[in-house]
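Colleague: Structure here, sequence nowhere to be found:
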């Protein structure tokens, strides 16, 4: 594992049924304030390697796990027909709580989540603000818990709502499909793990397509959750109906010269990702998407209907990241109502979706500034 100096790899047993693989920095001295970093898809704890030393140098104990379904963490069920229940958001929060407790902390200064890890971080802060005393959401804004049906006692019962957008996407002149629902299909894992170009080149194309290096990433807010608006998203979000993800990103493969020139993800670092995903497959991460698209766990999340994130919060994303806007209105709702103590929303130029890898210096600066502000507000 090509890790910078000051980061160690270790395992922690008995974390909510998992043997959890963790990267750790700032472990040399006891009593440091703790920061928990949660990665997204298709990444690993390794995605935080560039910011961990800077947080540790500023006096923090930094913990970054391979989350349930990923990397060297074991104890999860990777079978498509296996236990989807264990991947629901509240159990992922339980994973985070268990890890923090195992390290001897009653609370952490901040939980920081990127991509799908942003959702876990948001729910950590919403459900246990006593433990997760501040939160940084990266590349995936949080719009709040799902609402409960309201004022319906004297109204006639309504049929179960079915989102027509998928049928409408498929009926467009250029037929399309949403990537999260594709990721929920039985075929998605094999499409990627057995990609014709190999896992390494698949990931190279995927990371390139969603980065600032792909020059057509020029995001802007969409007007609505409708087929016509969603079709404006790049094909890594709203795919051509007949193509899988390996075929989608193969069309945008960077040139050999561009790969050689890549400084934020050189091939020797990408090789670690590709080796891990060749070994484990992608299904563990895809289970997270299935939990969301199935709708099975909305009822549980409605327990917190009407609640907001009331600890200090911050949002960081790449200026060239469509993830900020992929769900219309959520970026605005996060700032207006879902997070009541938001100290900043930062869009970093020169970064796409992989913001902490593409622009680690600026991300580290913003994280340290936020941690200082959150601590001062708490005093």
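Modeller: Cool, got the structure. Since we're looking at a predicted model, the values are computed, not measured.
Colleague: contacts and neighbour counts: CA atoms only from here.
Modeller: Fine.
Colleague: first to last residue in stretch 70-84, what's the distance?
Modeller: In stretch 70-84, first residue to last residue: 15 Å (Cα to Cα, to the nearest Å).
Colleague: do stretch 96-114 as well
Modeller: Chord length of stretch 96-114, first to last residue, is 14 Å (Cα to Cα).
Colleague: Give me the distance between the residue lying farthest from the centre of the chain and residue 129.
Modeller: Distance from the C-alpha centroid of the chain, by Cα atoms, centre = their mean, peaks at residue 154 (40.5 Å). Here residue 154 is placed at a distance of 36 Å from residue 129 (Cα to Cα).
Colleague: what's the answer for residue 319, then?
Modeller: 29 Å.
Colleague: got it, and residue 170?
Modeller: Distance, residue 170 to residue 129, by Cα to Cα: 42 Å.
Colleague: go on, residue 363?
Modeller: Counting by Cα to Cα - residue 363 and residue 129 are separated by 23 Å.
Colleague: Who has more neighbours out of these two?
Modeller: residue 363 (22 against 18; other Cα atoms under 10 Å).
Colleague: Just give the closest residue to that one, not the sequence neighbours.
Modeller: Ranked by Cα to Cα, 6 or more residues apart in numbering and with sequence neighbours excluded, the top spatial neighbour of residue 363 is residue 356, at 5.9 Å.
Colleague: which SSE is that neighbour in?
Modeller: helix 355-358 (DSSP states H and E).
Colleague: Could you point out the helix or strand that follows that helix?
Modeller: helix 360-378.
Colleague: What lies in contact with that next one?
Modeller: With Cα atoms under 8 Å, 6 or more residues apart in numbering as the contact definition, helix 360-378 has outside contacts at 50-51, 54-55, 58, 109-110, 134, 136, 312, 314, 316, 343, 348, 355-356.
Colleague: Could you write me a PyMOL select line covering just the buried ones among these?
Modeller: In PyMOL, a selection of the buried entries from the contacts of helix 360-378 looks like this (16 or more other Cα atoms under 10 Å):
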select buried, resi 50+51+54+55+109+110+134+136+312+314+316+343+348+355+356
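Colleague: What about the contacts of helix 360-378, which are in helices?
Modeller: Mapping the contacts of helix 360-378 onto helices (DSSP state H) picks out 54, 55, 355, 356.
Colleague: ok, back up a step: report the contact partners of the residue nearest to residue 363.
Modeller: With contacts defined as Cα under 8 Å, 6+ apart, the neighbours of residue 356 are 47, 48, 50, 51, 363.
Colleague: structure B:
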């Protein structure tokens, strides 16, 4: 436990700390994950010479100092607050900067803003599963027009209405995750928490044959409805009800090495204790334009440190925000090394294919160091 990090006591998993002076690899998880999600990757990176640290992020696991509950203040779960969490943790660990910063799922935008705001502390960044389209833009040349009077969430409401008008009616998973009911639905589902998590991890992995992701043409209801129901849900269904039909068989579970029953039991125990609301708070911030207004401080800025995007070939997250990956390459970054999609991986890349992931990460950092000795990457 690392105390006094931006108001938090941060629970971490780490390896490679026995030798002082090792370069720091910081791994940021997403939802509904934990530091434990990096368990297969941590020893590989430590063997490669890194001091590897994976925290339970704000709102998750055994990290404390945040207020649990739907009615807790949302400001403390903003992206910039979690960026300060990461900076504070690096400093508390006795490092001036990272050699490797990796963010997965909701950890990806946190890592992106780390690199955007403090390139001196985070001299390279790897984004996993969630492409970064850049910070929100400020309205331009609106002084004498009525565009500035438009509701900032008008497009969001219009899309929600279009999804609801489909046959059968649908809803975006972000819309669901922002509701008061979402935490209870997932925390106390009829099939039990363990079985819900088993089905959720399965259906978003390469093990489920229904994952055949491809780019979507536009952010329209008809295009988005091509995604599986765990992204574009049937209207009126909870997430637990949505994934229940896809629960793997006993034989499939027994043959799974990347998430055994005892390993899943860690997730069941932790989320059984905390519920999901801490992680859901960040989604509620994401859905509220007023709470995201502070991100416009970075409007027009790009990630100028070396960057890499890694996805799973069977992961819809790469394309779930249509156009985001193109914006990331063309506008949001200036030194992107490439887009890597790993075979045999769905959404849980670091669990499903940790060896392949480690090769990409280590090669990327070595290339950063070789091509730019002044980059700050040791």
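Modeller: Received the coordinates, thanks. All values reported here derive from a predicted model rather than from experimental measurement.
Colleague: How close are the two chains, by TM-score?
Modeller: The TM-score (TM-score structural alignment, normalised by the length of structure 2) is 0.96; 369 aligned residues with a Cα RMSD of 0.9 Å.
Colleague: and which of the contacts of helix 360-378 of structure 1 is nearest to residue 252 of structure 1?
Modeller: Nearest to residue 252 of structure 1 out of the contacts of helix 360-378 of structure 1 is residue 355 (Cα to Cα; 19.5 Å).
Colleague: Surely that closest one touches residue 317?
Modeller: Yes. Proximity of residue 355 of structure 1 to residue 317 meets the contact threshold set by Cα atoms under 8 Å, at 6.2 Å.
Colleague: between those two, what contacts are shared?
Modeller: Jointly contacting residue 355 of structure 1 and residue 317 under the rule Cα under 8 Å, 6+ apart are 139, 348.
Colleague: Which parts of the stretch 101-250 of structure 1 are helices?
Modeller: For the stretch 101-250 of structure 1, the helices defined by DSSP state H, counting those that start in this stretch cover 116-127, 165-170, 179-183, 188-193, 198-209, 227-230, 245-250.
Colleague: okay, now the equivalent of residue 351 of structure 1 over in structure 2: neighbour count?
Modeller: Aligning on TM-score structural alignment places residue 351 of structure 1 opposite residue 345 in structure 2. Using other Cα under 10 Å, residue 345 of structure 2 has 24 other residues around it.
Colleague: Checking residue 345 of structure 2 next. Helix, strand or coil?
Modeller: At residue 345 of structure 2 the chain is in coil, as set by DSSP: H, G, I helix; E, B strand; the rest coil.
Colleague: Repeat that for residue 93 of structure 1.
Modeller: helix.
Colleague: What of the one 3 residues further on?
Modeller: With three-state DSSP as the basis, residue 96 of structure 1 sits in helix.
Colleague: how much space is there between the equivalent of it over in structure 2 and residue 64 of structure 2?
Modeller: Under the alignment (TM-score structural alignment), residue 96 of structure 1 maps onto residue 86 of structure 2. According to Cα to Cα, residue 86 of structure 2 and residue 64 of structure 2 sit 15 Å apart.
Colleague: Quick check: the gap between residue 147 of structure 1 and residue 306 of structure 1.
Modeller: Distance, residue 147 of structure 1 to residue 306 of structure 1, using Cα to Cα: 7 Å.
Colleague: Quick one: distance of stretch 326-333 of structure 2 to the chain centre.
Modeller: 18 Å (Cα atoms, centre = their mean, to the nearest Å).
Colleague: Around residue 237 of structure 2, count how many other residues there are.
Modeller: Neighbour tally, residue 237 of structure 2, other Cα under 10 Å: 15.
Colleague: After alignment, which residue of structure 1 pairs with it?
Modeller: The equivalent of residue 237 of structure 2 in structure 1 is residue 243 (alignment by TM-score structural alignment).
Colleague: Next up, the contacts around that match.
Modeller: Contacts for residue 243 of structure 1 (Cα under 8 Å, 6+ apart) come out as none.
Colleague: Same question for the one 3 residues further on.
Modeller: With contacts defined as Cα under 8 Å, 6+ apart, residue 246 of structure 1 is in contact with 191, 192, 195, 196, 202.
Colleague: now with 7 Å?
Modeller: Contacts for residue 246 of structure 1 (Cα atoms under 7 Å, 6 or more residues apart in numbering) come out as 191, 192, 195, 202.
Colleague: returning to what we had before: so which of the contacts of residue 356 of structure 1 comes closest to residue 254 of structure 1?
Modeller: residue 47 (20.6 Å).
Colleague: Neighbours of the aligned partner of the closest one in structure 2, how many?
Modeller: In structure 2, the residue equivalent to residue 47 of structure 1 is residue 37, according to TM-score structural alignment. Taking other Cα under 10 Å as the criterion, the count of residues near residue 37 of structure 2 is 23.
Colleague: can you tell me which residues contact residue 37 of structure 2?
Modeller: Residue 37 of structure 2 sits in contact with residue 351, where contact means Cα under 7 Å, 6+ apart.
Colleague: To which secondary structure element is the residue lying closest to residue 43 of structure 1 once chain neighbours are set aside assigned?
Modeller: Spatial nearest neighbour of residue 43 of structure 1, excluding adjacent residues (Cα to Cα, 6+ apart): residue 273 at 7.2 Å. If you go by DSSP H and E, residue 273 of structure 1 is part of helix 267-280.
Colleague: My guess is residue 19 of structure 1 contacts residue 10. True?
Modeller: No. Judged on Cα atoms under 7 Å, residue 19 of structure 1 makes no contact with residue 10 at a distance of 10.3 Å.
Colleague: the more surrounded of these two?
Modeller: Taking other Cα under 10 Å, residue 19 of structure 1 and residue 10 do not tie; residue 19 has more neighbours (17 against 12).
Colleague: The more buried one pairs with which position in structure 2?
Modeller: Looks like residue 19 of structure 1 aligns to residue 9 there (TM-score structural alignment).
Colleague: quick one: contacts of the host helix or strand of its match?
Modeller: Taking DSSP H and E as the definition, one finds residue 9 of structure 2 inside strand 8-10. Residues external to strand 8-10 of structure 2 that are found in contact with it (Cα under 7 Å, 6+ apart): 1, 2, 3, 55, 56, 63, 64, 65, 66.
Colleague: rerun that using 10 Å as the cut-off
Modeller: 1-4, 54-58, 60-66, 85, 88-89 (Cα atoms under 10 Å, 6 or more residues apart in numbering).
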